[in-house]
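> Build me a model from this:
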Amino acid sequence: MRSTSEATPPARPEYILHASCPAGIGIVAAVATFLAERDCYICALEQFDDDSTARFFMRAVFRQQDKSPAIDAIRAEFDSTVATRLDMGWKIYDPLDPVRTVIMVSKTDHCLDDLLYRRRTGELNLSITAVVSNHLDLRPMVEREGIRFIFLPVNKDNKAQQEARLLEIVDETDSELVVLARYMQILSDGLARRLAGKCINIHHSFLPGFKGAKPYQQAFDRGVKLIGATAHYATPDLDEGPIIEQVLTRVDHNYRVDQLTRVGRDNECLALATAVKFHIERRVFVDGNKTVVFRGP
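This is a model prediction of the structure:
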């Protein structure tokens, strides 16, 4: 009988190619040929050609084989032989690398708690470099997880200074993602632009409906039959950034405001966690003011 180590060879490293370029003929063939010539096995491939913007989007998962060059060599050769010719914006990611993330919160804890749980169980491959808050309420929850908590109180007089400090924190921690987990402050236009494409917000409504304060009261007053939540990239246009994920739950006239709020909290957690998961798995492409999201394997 063979030993377990003999029966189960070590897993080969897998990588994710995240790429977009002007639409044209032969893009898939060029990428597939490049990988095949370097003894790389394509495990999954998804692509989309947006006729309205004439842009092509691709996500490919590939595995190195015995004769594959080192991944740094693959990156260098891909840039010079494929990406330059196709005017392609691209990056090859190692999915085992945790995505360094800053989470921002205020007083409400359900979205933060859900993200911490999913990180703890391995569902979200995040390295949470800091939790930043304009209140102290959630400090005990954060520090129990061994995560750095940074208190940045915000008022009309210090907003610019505190936003500058936030950008310093993002740079100091080498974080590539910022998650607004019910952070109840409006980002300045300048900050939103600096974080374009790497700042995910959760809106406690099915956008574009019921913007602003008290969305569940608004929903109750209108007698809605669906309660939703929207996760999107933050932009200078308040609550109008490219949508990554939306979640809906059917309700009826029996639901009071407090019941609608409870349903909404569940929707917010699910929408935000799903959007973060899609982002860190490199499934999302910003396409103007919308997104292309590959939801496959």
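
> okay, CA-based contacts and neighbour counts for the rest of this
Will do.

> Which neighbouring elements make contact with the helix ranked longest in the chain?
Once the chain is assigned using DSSP state H, the helix that runs over the most residues is helix 257-280. Applying 3 or more CA pairs under 8 Å, 6 or more residues apart in numbering; DSSP states H and E, one finds that helix 257-280 makes contact with helix 110-120, strand 199-203, helix 215-222, strand 226-233, strand 243-250.

> of all those, which lies closest to R55?
The closest approach between R55 and any of those, judged by CA to CA, belongs to strand 243-250 at 18.0 Å.

> tilt between the closest one and strand 199-203?
20 degrees (axes from the mean of the first three to the mean of the last three CA atoms, to 10 degrees).

> For strand 243-250, which residues meet the burial criterion?
Judged by neighbour count (16 or more other CA atoms under 10 Å), strand 243-250 contains these buried residues: I243, I244, E245, Q246, V247, L248.

> which residues touch I27?
In this structure, I27 makes contact with L86, judged by CA atoms under 8 Å, 6 or more residues apart in numbering.

> now the other sequence, so there's something to compare against:
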Amino acid sequence: MNRLTATLLISCPDRQGLVAKIANFIYANGGNIIHADQHTDFAAGLFLTRIEWQLEGFHLPRELIAPAFGAIAQPLEAQWQLHFSDTIPRLAIWVSRQEHCLFDLILRQQAKEYAAEIPLIISNHPDLEWVAKQFGIDYYYIPVNKDNKAAQEEKQLELLHQYDIDLIVLAKYMQILSPEFMTRFPQAINIHHSFLPAFVGANPYQKAYERGVKIIGATAHYVTSELDAGPIIEQDVVRISHRDEVSDLIRKGKDLERVVLARAVRSHLQHRVLIYGNKTVVFE
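Model (predicted):
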């Protein structure tokens, strides 16, 4: 059954009684908690939690929940987010020439594996416009090079605003976003075709083959101004053998990339990821 819920993601300095204080806010206002998880990073001295409750029977109107909880969060020195389950995020998928992650995300969205809209695809190549047409998604070809990058990023930002986009998914978009762009639109997830921090940058499968590794991986992470160094959301690996050529590594890697990116996007959309520093907690 689809029940309207609210979710709080909270991080704050660790101290006694935090679980009780947060849970009591919901209980005192008639809420029924349906999911709760927490983690303490003792080295950082941080308490992190995700708590979700039903809004049916909750005494506070949704517009008053944030200010009411804010009064509790302030003395706790907490950073927090409030999300409602009937808010449907809007994704922009960015691609270059490879279609495997693009197809996978669209098909999962069409199958209602996660609640999101995909109104926009942006690419630095025209090759995948046929995919967008197949699913009725608007496609914009915006070529980027070192001479026009700033101007083209302005066009991209205008489109993100025009389509009211909440999250960019770099589904094999083989370009680096500038620090200026990330300052203005920091919500982006990238899929990298290696088990980071190994083989950062281009051609990781060739590098892995030359190194003779026995496993390869894929990593989904939030994008930052530093190449392939943002907070990691999801990773996985597959074994390879001495018989595998670079083409085999690429084939096996593409399978991983689909699954790892899908998991990361789903966790983000379900508000299960908390970033702190350059790390994440991903609540189950």
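
> Would you reformat the buried residues of strand 243-250 of structure 1 as CSV and include distance to L270 of structure 1?
Below are those laid out as CSV (distance: CA to CA, whole Å):
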residue, distance to L270 of structure 1
I243, 14
I244, 12
E245, 9
Q246, 9
V247, 7
L248, 10
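
> so the longest helix of structure 1 corresponds to what in structure 2?
Counterpart in structure 2 of helix 257-280 of structure 1, with TM-score structural alignment as the criterion, is residues 246-269.

> need the helices for structure 2, in chain order.
All helices of structure 2, identified by DSSP H, fall at 18-28, 62-73, 100-110, 129-135, 149-162, 179-184, 204-211, 246-269.

> Out of the ones you listed, which gets nearest to E226 of structure 2?
helix 179-184 (8.3 Å).

> Over which residues of structure 1 does the closest one lie when aligned?
The alignment places helix 179-184 of structure 2 over residues 189-194 of structure 1 (TM-score structural alignment).

> Leaving aside the residues adjacent along the chain, what's closest to T5 of structure 2?
Beyond its immediate neighbours in the sequence, the residue positioned closest to T5 of structure 2 (CA to CA, 6 or more residues apart in numbering) is Q54, lying 4.4 Å away.

> Give me the neighbour count for the corresponding residue of structure 1 for that neighbour.
When structure 1 is aligned by TM-score structural alignment, Q54 of structure 2 is paired with R63. For R63 of structure 1, the tally of surrounding residues (other CA atoms under 10 Å) stands at 18.

> How much space separates E154 of structure 2 from R184 of structure 2?
According to CA to CA, to the nearest Å, E154 of structure 2 stands 10 Å off from R184 of structure 2.

> who has more neighbours, the two?
A side-by-side neighbour count of E154 of structure 2 and R184, using other CA under 10 Å, places E154 first with 12 against 9.

> Translate that one into the numbering of structure 1.
With TM-score structural alignment as the criterion, E154 of structure 2 pairs with A164.

> which residues sit in contact with the closest residue in space to D138 of structure 2 that isn't next to it in sequence?
Across the structure, with CA to CA, 6+ apart as the measure, the residue nearest D138 of structure 2 apart from its sequence neighbours is L120 (5.1 Å). Contacts of L120 of structure 2 were listed using CA under 8 Å, 6+ apart, and they are L91, A92, I93, I137, D138, Y139, Y140, Y163.

> I am finished for the moment; much appreciated.
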